[in-house]
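Q: Please find the sequence and the predicted model below.
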Amino acid sequence: MVRKNFKMFVPRYRTISINGAVLDVDISHDEFVDELIEWVESKGWAFLGLTEEITEEEAKKILMDLFEDEEE
């Protein structure tokens, strides 16, 4: 994994957290992250977080676990 430098910005408006997965990606993880960061920065925003490559089954399980945690 390549360590990337990032700039820390003080939030001026709002912060949005995303829990989910992007399906049917036909590029490498590194290419995906590069495109994601390019898109985020093109909006004048910043990304703070982690990404990882997982299977669709793992993504479904994580989502179901989140729903179960919400019910408790």
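A: Noted; the coordinates are in hand.
Q: C-alpha from now on. contacts and neighbour counts both.
A: Noted.
Q: how near is residue 36 to residue 42?
A: 10 Å (C-alpha to C-alpha, to the nearest Å).
Q: Which residue of these two possesses the greater neighbour count?
A: residue 36 (13 against 10; other C-alpha atoms under 10 Å).
Q: now the more buried one: how far from residue 29?
A: Residue 36 sits 10 Å away from residue 29, going by C-alpha to C-alpha.
Q: Repeat that for residue 69.
A: From residue 69 to residue 29 the distance is 28 Å (C-alpha to C-alpha).
Q: Use this one as the comparison:
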Amino acid sequence: MTKDLARQNDLKPMALCEPCQGIQRNWRKAPGHAELVQRGNRKEERDHGTVTITRYVCDRCGTAWEYENDKT
């Protein structure tokens, strides 16, 4: 594979499966879908305190999602 072709492949937008396309972004308590698998969480500091960020990966299309729970 040439460098140009490899770069083009890196820049292609990820193809989301139909359930992932239906995920409502930036909406508190938005539902996910059955094929999202939790892959861990971490805590990060924000101006207003600590938040928990949970990582999910779709088993169908491989898309990685992060959910930030700030409980405010």
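A: That came through fine. If you're wondering where the values come from, they're calculated on a predicted model, not measured in any experiment.
Q: what TM-score do we get after superposing?
A: Here the TM-score for the pair of chains, by TM-score structural alignment, normalised by the length of the first structure, is 0.27; 39 aligned residues with a C-alpha RMSD of 4.0 Å.
Q: any idea which helix or strand comes after the helix or strand encompassing residue 4 of the second structure?
A: In the assignment (DSSP states H and E), residue 4 of the second structure maps to helix 3-11. Next in sequence after helix 3-11 of the second structure, counting helices and strands by DSSP H and E, comes helix 18-21.
Q: Okay, buried residues for stretch 40-49 of the second structure please.
A: By 16 or more other C-alpha atoms under 10 Å, stretch 40-49 of the second structure has no buried positions at all.
Q: what sits against residue 65 of the second structure?
A: 55-57 (C-alpha atoms under 8 Å, 6 or more residues apart in numbering).
Q: In the host helix or strand of it, which residues are buried?
A: Here residue 65 of the second structure sits within strand 64-69, counting by DSSP H and E. Buried positions in strand 64-69 of the second structure, judged by neighbour count with 16+ other C-alpha under 10 Å: 65, 67-68.
Q: Adding distance to residue 45 of the second structure, write these out as TSV.
A: Output for the buried residues of strand 64-69 of the second structure, formatted as TSV (distance: C-alpha to C-alpha, whole Å):
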residue	distance to residue 45 of the second structure
65	19
67	15
68	12
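Q: ok, so of the residues you listed, who is nearest residue 8 of the second structure?
A: Within these, the smallest distance to residue 8 of the second structure is 22.9 Å, found for residue 65 (C-alpha to C-alpha).
Q: That's all I had, so thanks and see you.
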